[in-house]
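> Next comes the sequence, and after it the predicted model I'd like to discuss.
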Amino acid sequence: MTRMLDLLVAVGILLVLLPIFAVLWALIRFDSPGPAIFAQTRVGRGQAPFTLYKFRTMKSGTAAAGTHEVSVSAVTKIGKFLRGTKLDELPQAINLLLGQMTLVGPRPCLPVQEELVNARQALGVYRIKPGITGFAQIREIDMSRPHELAEADHVYMKLQSVLLNFKIILLTAFGRGGGDRVASA
């Protein structure tokens, strides 16, 4: 049932929001040089690497590091808006289609975020697919707190249900979970 919902949402996003994709693509391209779609290797289910797709919110050439380790000055003007509204996440519909992600689950991290990777591995979190939103995110726990994040992911793994997923999706849609914070300038 979860896979069917992921597919329906992904197809819906890609078909219905295609005009918005085009507008966002153009705004990103006019705001700063570089591609509009950002592709980055992340750690998925079973610790398998996969390519995550997002609208680019930072200047091209920004170091591949946890968002909390990147200066706020790296965020573009349109990127600030995209991050605040979570519109930067829309291209992850591709990851849903490919079965690499699900709507709700632990947010996928970078392979270089070793402290988080190890904490999640120790708790068995990699038995489930990563998600576009998650239990930790609605509790405002980001990747700057790796052990707390891994613990929240583990709690979600034990409690996950259709009702909990629906609640997480609703809370995310209504603005809960601001995303990973960037470092101060």
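In hand now; what should we look at? None of these values were measured; they are calculated from a predicted model.

> alpha carbons only for contacts and neighbour counts from here, please
Fine.

> helix or strand for residue 23, which one?
helix 18-31 (DSSP states H and E).

> Name the SS class of residue 50, please.
strand (DSSP: H, G, I helix; E, B strand; the rest coil).

> and here's the other structure:
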Amino acid sequence: MKIGMGSSNPAKIKAADPFLAYFKEAELLSYSSDSLVSAQPFSDEETKEGAINRAKDCVKQGASIGLGFEGGVMEMEDGMYLCNWGAVADKDGNVFSAAGARILLPLSIVEGLKQGQELGTLMGEFTQDPEIRKKDGAIGVFTSGMLTRSEMFLHISTILLGQYVYHLNR
């Protein structure tokens, strides 16, 4: 079985671990998958769509199961929040999605986002580490490292695996 990850980002690739543990004979392949949404998604709906598009694209490229993860932001009455979505798709056309942790972003970051900058770029400047999106990410920075981007996507992946296994066993 081939499990496809719609990204080469190490924080997202680590999120495939629950699927690899469950499907012991599976092989993980990283695909260059386009989210087909904005480079910086600005809503839950757009972020979710990006994750689903990545998962489906992995299947189109030959994976038995595709995984897609997408980070974005969403506006609420008290400010702009980080949001993250994941999706799993398979050759039979099944698609499941799940969301992850939310955290209020500082005004300095929100201002940059509203000026058209991407969160990853802003976080790279904020931390003076251009690779932060491949490491702790915004969630790691703004939780003092208590929850990393990889751990957040891993949590979403575990939810997705649970949904998928439930579906398989029905």
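Yep, that arrived. Since this is a predicted model, take the numbers as computed values, not measurements.

> TM-score of the superposition?
After superposition, the two chains reach a TM-score (TM-score structural alignment, normalised by the length of the second structure) of 0.28; 85 aligned residues with a CA RMSD of 5.4 Å.

> picking that back up, which strands or helices does the very next helix or strand once past the helix holding residue 23 of the first structure pack on?
For helix 18-31 of the first structure, the following helix or strand on the C-terminal side (DSSP H and E) is strand 37-43. Under the contact criterion of 3 or more CA pairs under 8 Å, 6 or more residues apart in numbering; DSSP states H and E, strand 37-43 of the first structure touches strand 49-55.

> So which elements touch the helix holding residue 23 of the first structure?
Helix 18-31 of the first structure packs on helix 77-85, going by 3+ CA pairs under 8 Å, 6+ apart.

> re earlier: next, the buried residues of the helix holding residue 23 of the first structure.
By neighbour count on 16 or more other CA atoms under 10 Å, the buried set for helix 18-31 of the first structure is 21, 24, 25, 28, 29.

> Run a quick neighbour tally on residue 147 of the first structure.
16 (other CA atoms under 10 Å).

> Same check on residue 146 of the first structure?
19.

> Contact partners for it?
Neighbour list for residue 146 of the first structure: 115, 116, 119 [criterion: CA atoms under 8 Å, 6 or more residues apart in numbering].

> Please apply the same query to residue 152 of the first structure.
135, 136.

> hang on, it in a strand?
No - looking at residue 152 of the first structure with three-state DSSP, it is helix, so not inside a strand.

> any idea how far residue 165 of the first structure is from it?
14 Å (CA to CA, to the nearest Å).

> so where does residue 48 of the second structure fall, helix or strand?
helix 44-60.

> which residue ranges form the strands in the second structure?
2-5, 27-30, 65-76, 79-90, 95-99, 103-104 (DSSP state E).

> I'd like those strands as TSV, with mean neighbour count appended.
Output for the strands of the second structure, formatted as TSV (neighbours: other CA atoms under 10 Å):
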stretch	mean neighbour count
strand 2-5	27
strand 27-30	16
strand 65-76	26
strand 79-90	24
strand 95-99	20
strand 103-104	16
